[in-house]
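sequence first, then the predicted structure:
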Amino acid sequence: MMNWIRKPFEKLALTELYDILQLRSEVFVVEQHCFYQDVDGKDVKGWHLMGYQEGVLVAYARLLPPGLSYAEQSIGRVVLKKEVRNGGLGKLLMQESISASHDVYGKKPIKIGAQFHLKKFYELLGFEACSKIYDDAGIDHIEMILD
């Protein structure tokens, strides 16, 4: 059973913020060996979608307003705990993220900077590539948009 929680930064409890930063670090920095500035100043301006199972944060995405990362609203820092991958939770997380982003920022296009190896996954959700492949912290990415 997944417990979804959606909050703006200023409403996050300290334990929720800790859970978010721990999961992002666990996956992006340690697992993917990606050394980058995760705490980039955008968290404070966005909403945070958290998926808890049995009190453990296992799914997360950051929802940003138009004009911050892109002209469009965006979804980023999409992450699943390793133990829950390949069970359809990624699709559910993105569906929840899209719905939450539209609720918060309006039903307008959403732009993402996707890891290139996940391009087909995002295409199945309706996203279309809108850039060439580019390097972001040593990982190939591509910008994609959902109209």
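Cool, got the structure.

for the rest of this, base every contact and every neighbour count on C-alpha atoms.
Noted.

got the end-to-end distance for stretch 20-35?
This stretch, stretch 20-35, spans 17 Å end to end (C-alpha to C-alpha, to the nearest Å).

list the contacts of L49.
When contacts are counted by C-alpha atoms under 8 Å, 6 or more residues apart in numbering, L49 touches 4-7, 60-63, 97, 100.

for comparison:
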Amino acid sequence: MEFKLKRFNELTVEELYKLLRVRNEVFVVEQDCVYQDCDNKDYEAYHLFCEDEGEIIGCLRILNRGVSYEEMSIGRVLVKEKYRHTGISREMMLKALKFIEEELMETEVRISAQVYIKKFYENAGFKVVSEEYLEDNIPHVQMLYKK
């Protein structure tokens, strides 16, 4: 397995296609949720992804302050079903937070988290800062990480 971190313009066409494909596989097909994944925020994002033998098995995107929230943001977090509960998501999240803190010199990260995985984010240091709300008909809460 190999982790890669790239800006949008550094992604190869093949990497971009694989990222969009796995996001659609998980967020649209698996979660049975029709929504517009290509929201133009990818242009502004750092894309962290994990490959195993050429297949993207996990990914997330890191957004600068002002793109989604006043704070930095992490979104589109996923791990393919057969790789879940292996520690990949935790490793990926810790790498993202370390990059934000050490390379971007930021100390706060806001996310919109699906309620069913709230505990995962709490274990990474996030705290719930909103009431539950529906986003694309899925219960979410906003969570904030402060170093």
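Arrived safely, thanks for sending. Computed from a prediction, not measured in an experiment: that's the story for all the values here.

now what about the TM-score between them?
Scored against TM-score structural alignment, normalised by the length of structure 1, the superposed chains reach a TM-score of 0.95; 146 aligned residues with a C-alpha RMSD of 1.0 Å.

about what we covered before: may I ask which of the contacts of L49 of structure 1 has the most neighbours?
The most crowded member of the contacts of L49 of structure 1, judged by other C-alpha atoms under 10 Å, is L63 (30 neighbours).

check the mean deviation of the helix or strand hosting that one from structure 2.
Secondary structure from DSSP states H and E places L63 of structure 1 in strand 56-64. For strand 56-64 of structure 1, the mean deviation from structure 2 after alignment is 0.5 Å (mean C-alpha distance after the TM-score superposition for structure 1).

quick check: the farthest pair among the contacts of L49 of structure 1?
The span of these, defined through C-alpha to C-alpha, is set by W4 and L63 at 14.0 Å.

for Q115 of structure 1, state which of the contacts of L49 of structure 1 is nearest.
Nearest to Q115 of structure 1 among the contacts of L49 of structure 1: A61, at 14.2 Å, using C-alpha to C-alpha.

nearest residue to the closest one other than its sequence neighbours?
Leaving out its chain neighbours, the residue that sits closest to A61 of structure 1 by C-alpha to C-alpha, 6 or more residues apart in numbering is V78, at 4.3 Å.

doesn't the one you found fall inside a strand?
Yes. Counting by DSSP: H, G, I helix; E, B strand; the rest coil, V78 of structure 1 falls inside a strand.

I'd say it and R62 touch.
Yes. The pair V78 of structure 1 / R62 is scored as a contact, 6.9 Å apart, by C-alpha atoms under 8 Å.

give me the angle between the longest helix along structure 2 and strand 55-63.
Counting residues, the longest helix in structure 2 under DSSP state H turns out to be helix 88-102. Counting by axes from the mean of the first three to the mean of the last three C-alpha atoms, to 10 degrees, helix 88-102 of structure 2 points 30 degrees away from the direction of strand 55-63.
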